[in-house]
Each structure stands twice: as C-alpha cells, then as structure tokens.
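K.L.:
The following comprises the amino acid sequence and a computationally predicted model.
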Amino acid sequence: MSTAPATAAIPGYLAGTWRADPDRCEVAFSLRYLTFGTARGRFTGCDATIVTREEPRASAVTATVDVASIDTGNEKRDKHLRSADYLDAENHPTMSYRSTGIRRSADGWTVDGELTLHGVTRQVPLAVEPDGFGPGPSGGQQAGFTATARIDRRDFGITARTDGGGVLVGNKVSIRLLVRAALVR
C-alpha cells in the first residue's frame, strides 16, 4: 500500500470552498432512442458547491440542477421532456445531488452520493477525475472536475412509453459532468 498522500495524485490540489461557474459547467446526458439511435442533451441551469479538505476523502459536494433548463436542441422535444410524461418539471423543478463519501478507486476517485430526481432519491456513485487546480484566466484560483455516472430512469419513476406500448427511450442514461469552479474561501 502506498504511503504517498492522496493529494499527490491531484495536480495543484487546494483545500477550500469552490463555487461552480454556471457558464462553464455542463450536465450532459445520453440514452438510446427508438432502439436505433442515441438521444443527447444537457441541462443549462446548475448550481454546485464543492468543499475540498486537506484529506480529499473528507471533501463534499452538493449540486442542484434546474430540470426546466433541459436542452436537446429541439424545443418541441424539450417541452415534452419537461412534461409529466418524463421529468414532470412542474412538480419536480429541480434534481439534486449530495455526496455521502469520497474514496479512491482503481481508476481514480469515486464520489458516493444521493441523487434526487423526479421526487425519488437513490444512491448514485460518480466516477470523478480532478482536471486540476490553479490560477484562473481572470485571476483567483480555479478547479476543474469531470465526472460520469450511469442511472436507470425507471429507478426514479420515469417510465414513459409510446401510444402503442413500446419503449420510446432506453432505460439506461449516461451522465457526464464538466465542472469548472472558483475558490470562494
């Protein structure tokens, strides 16, 4: 077992409280569509706070995403996805994530946490890669993170079907997060 500190694997690591820059964050998703293609989209409204501790495993993250900010490049489809058939943005305007632990994994880091979507909370681990810490182009310190996860939409009560009863969209949703944050304290 290595005696090197966990921070040695993270270039420029800094402890502190970081606030995500909403203009430089992406919450993207993809899933199978009509059994022959892939549907892709993103949410443009995201608020996240990351608290990095001297010991990275003691760090934490919280995030909230505006469900109505969904953007697939097709307004008609986006309106349908906001409806009660899918995300039900009127009754569930946000989804949120709260970390419950951070651990080293074979490929880097895993953030264990709870995702609340469509009024349902489930454990969802995020495979996280710290992109680095350092001075930002406008001054101040910045940090970047990339994270991925995969969920089953049915676990969150999202079970829309076509009029004929066939599956319109796949069940497995791949999620990719790109987060750029500024040190606030």
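P.N.:
Everything's here; your move.

K.L.:
from here on, contacts and neighbour counts on C-alpha atoms
P.N.:
Will do.

K.L.:
Give me the three-state assignment for the most far-flung residue of the chain relative to its centre.
P.N.:
Going by CA atoms, centre = their mean, the residue of the chain most distant from its centre is Gly164, 32.7 Å out. Three-state call for Gly164 (DSSP: H, G, I helix; E, B strand; the rest coil): coil.

K.L.:
and what of Thr159?
P.N.:
With three-state DSSP as the criterion, Thr159 reads coil.

K.L.:
what's around the residue lying closest to Pro125 once chain neighbours are set aside, how many residues?
P.N.:
The shortest distance from Pro125 to any non-neighbouring residue, by CA to CA, 6 or more residues apart in numbering, is to Asp112 (4.4 Å). When neighbours are counted by other CA atoms under 10 Å, Asp112 registers 19.

K.L.:
just checking, Asp112 touches Ser105?
P.N.:
No - in this structure Asp112 lies outside contact range of Ser105 using CA atoms under 8 Å: 11.3 Å.

K.L.:
What are the boundaries of the helices in this structure?
P.N.:
Ranges of helices within the chain are 75-82, based on DSSP state H.

K.L.:
State the distance from the spatially most central residue of the chain to Ala63.
P.N.:
Residue closest to the average C-alpha location in the chain (CA atoms, centre = their mean): Leu177, at 4.7 Å. Between Leu177 and Ala63 the distance is 11 Å, computed by CA to CA, to the nearest Å.

K.L.:
Over to Arg24?
P.N.:
According to CA to CA, Arg24 stands 14 Å off from Ala63.

K.L.:
Against that first model, consider the following:
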Amino acid sequence: MSANTLSTAPVRDRGGVQLPAPGTWAIDPGHADVAFVGRHMVFTKVRGRFADVSGAVRVADDPGESQLEVVIGMSSVESGLRARDEHLRSAELFDVEQFPTATFRSVTVDWAGTAGTVTGDLTIHGVTRRVPLTVVYEGYAKDPWGGERAVFSASTTVNREDFGLTWNVALEAGGLLVSKEISIEISVETVLQR
C-alpha cells in the first residue's frame, strides 16, 4: 500500500503498536505549536513560537518510508515581547522580508514502535542544513466533527549560527547576550485527508 492509498480505518496495528493508517495527514494550523528556546545573558530561558505552520505527514505502509514536509511563516514569530519580535523579524536575524518562510523536508525516517528519528533538510534564512528530529507518535482521536486526528511531538537542537543567524552582543563579564544553541520543540495535530 502506498502513502497515497487510504485505509478504511484511521489507525492500524503494526507489531503490537497502534499507528496512524497510511495516507496524508495534514497539519492543523490551529493546533500546531512550533516553539524555540534560547538563553538570554547566559542564564535566562527565552521562549518563542510560530503561529503560521502548515504541512503534512505522508504515512506509508512501512513507517520508514513515510515523509514529512512543514512550512513556517517566519513573520508569525511571537515571544511575548513586541520589541523582541520586531527584532527577530528584522534583517539582523530572520530577515522575514527576504526569507519569509522556513521549511523542513524529511530525507530519511528511522522508526521503531511509536517513536523514531526523522532526518531532513531544514531551511532557515536561506540556509539549508540536515537536522535530525526526535519524533513521537502521541496517539489518535476522533474529533467532534468527524475528523480523524493523529498527534505527533518532535524536538531537536540547532546552532543558529549554522543558518546565518549570527547577530549577538558580547557581555562585559564574558559570554554572549543570546545563546548560539537553540532548542526546537514541536507538537502538532494532523487530520487524515479523505
């Protein structure tokens, strides 16, 4: 069965584990959280998220042949502080006028049970790097409107300078104003397309 062929059931048993049925599971933008965490002045964690997220998981009969594609609207960044959000959107950092989207496209999937590593090409600020995501299938639910939903979470850590995001300020006592290492945390609901 190919990734484009739908099963009659939204989930299936594979080796004693319940997984989403083969097919295209579109990301629900209203229930997608793509967040990042960096450090400010070495110690303080600063969190941000993107509200504009779209894409799909194309689940194959063999989970290792599945595909993931995500598009993020970079101007949708929210960190809880308007001035910081404006700086993130500026040419010093995301430069959303020149680079309005970031993308992730899977290249390989190594899957066992309900978790795996999805390695793909992450493009931010016009720079593409291969990045591994640790992905967990969290479960399935039918929504009140008849939609079939599969929930996934994922995480990774990147060095923002690898993507050309090099703006920073050296601190008098040592260290940098903004950490180079950024954690990315993802939680998405996907809806089976019929």
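P.N.:
Arrived safely, thanks for sending. Values in this document were obtained by computation on a predicted structure and should not be read as measured data.

K.L.:
if we can go back for a sec, looking only at neighbour counts, state which of Arg24 and Ala63 of structure 1 leads.
P.N.:
Each of Arg24 of structure 1 and Ala63 has its neighbours counted (other CA under 10 Å); Ala63 has more, 16 against 13.

K.L.:
can you map out the strands along structure 2?
P.N.:
For structure 2, the strands defined by DSSP state E occupy 11-14, 17-20, 23-40, 44-50, 53-59, 67-73, 77-78, 101-112, 115-124, 127-142, 148-159, 181-192.

K.L.:
To Glu86 of structure 2, which of those lies closest?
P.N.:
Closest approach to Glu86 of structure 2 among the strands of structure 2 is made by strand 77-78 (9.0 Å; CA to CA).

K.L.:
Give me the mean distance between the closest one and structure 1.
P.N.:
Compared with structure 1 after the fit, strand 77-78 of structure 2 shows a mean deviation of 0.2 Å (mean CA distance after the TM-score superposition for structure 1).

K.L.:
Aligned to His87 of structure 2, what sits in structure 1?
P.N.:
Correspondence of His87 of structure 2 to structure 1, assessed by TM-score structural alignment: His80.

K.L.:
ok, and the closest non-adjacent residue to that match?
P.N.:
Tyr86 (7.4 Å).

K.L.:
How about Thr162 of structure 1?
P.N.:
Leu168 (5.6 Å).

K.L.:
Neighbours of the aligned partner of Leu192 of structure 2 in structure 1, how many?
P.N.:
Counting by TM-score structural alignment, Leu192 of structure 2 corresponds to Leu183 in structure 1. Leu183 of structure 1 has 22 neighbours, counted by other CA under 10 Å.

K.L.:
my read: the residue nearest to His80 of structure 1 touches Ala160, true?
P.N.:
Yes - Tyr86 of structure 1 is within contact range of Ala160, at 6.1 Å (criterion: CA under 8 Å).

K.L.:
so how far is Asp71 of structure 1 from the corresponding residue of structure 1 for Phe152 of structure 2?
P.N.:
Under the alignment by TM-score structural alignment, Phe152 of structure 2 pairs with Phe145 in structure 1. Counting by CA to CA, the gap between Phe145 of structure 1 and Asp71 of structure 1 amounts to 22 Å.

K.L.:
ok, the nearest residue to Ser79 of structure 2 once chain neighbours are set aside - contacts?
P.N.:
Excluding its sequence neighbours, the residue lying closest to Ser79 of structure 2 (CA to CA, 6+ apart) is Gly48, at 4.0 Å. Contact analysis of Gly48 of structure 2 by CA atoms under 8 Å, 6 or more residues apart in numbering lists Ala35, Phe36, Val37, Val77, Glu78, Ser79, Gly80.

K.L.:
what does Gly132 of structure 1 give?
P.N.:
Applying CA under 8 Å, 6+ apart, we find Gly132 of structure 1 in contact with Ile10, Pro11, Gly12, Tyr13, Ala143, Gly144, Phe145.

K.L.:
how about a cut-off of 10 Å?
P.N.:
Ile10, Pro11, Gly12, Tyr13, Leu14, Gln142, Ala143, Gly144, Phe145, Arg180 (CA atoms under 10 Å, 6 or more residues apart in numbering).

K.L.:
ditto for Phe36 of structure 2
P.N.:
Phe36 of structure 2 neighbours (CA under 10 Å, 6+ apart): 46-50, 77, 79, 155-157, 182-186.

K.L.:
For the counterpart of Val59 of structure 2 in structure 1, give its distance to Thr121 of structure 1.
P.N.:
Val59 of structure 2 maps onto Thr52 of structure 1 when the alignment is built from TM-score structural alignment. Going from Thr52 of structure 1 to Thr121 of structure 1 by CA to CA gives 24 Å.

K.L.:
Can you give me the neighbour number for the closest residue to Asp85 of structure 1 other than its chain neighbours?
P.N.:
Spatial nearest neighbour of Asp85 of structure 1, chain neighbours left out: Ala160 (5.6 Å); criterion: CA to CA, 6+ apart. Ala160 of structure 1 has 18 neighbouring residues, counting by other CA under 10 Å.

K.L.:
can I assume Thr100 of structure 1 is in contact with Glu114?
P.N.:
Yes - with contact defined as CA atoms under 10 Å, Thr100 of structure 1 reaches Glu114; the gap is 7.2 Å.
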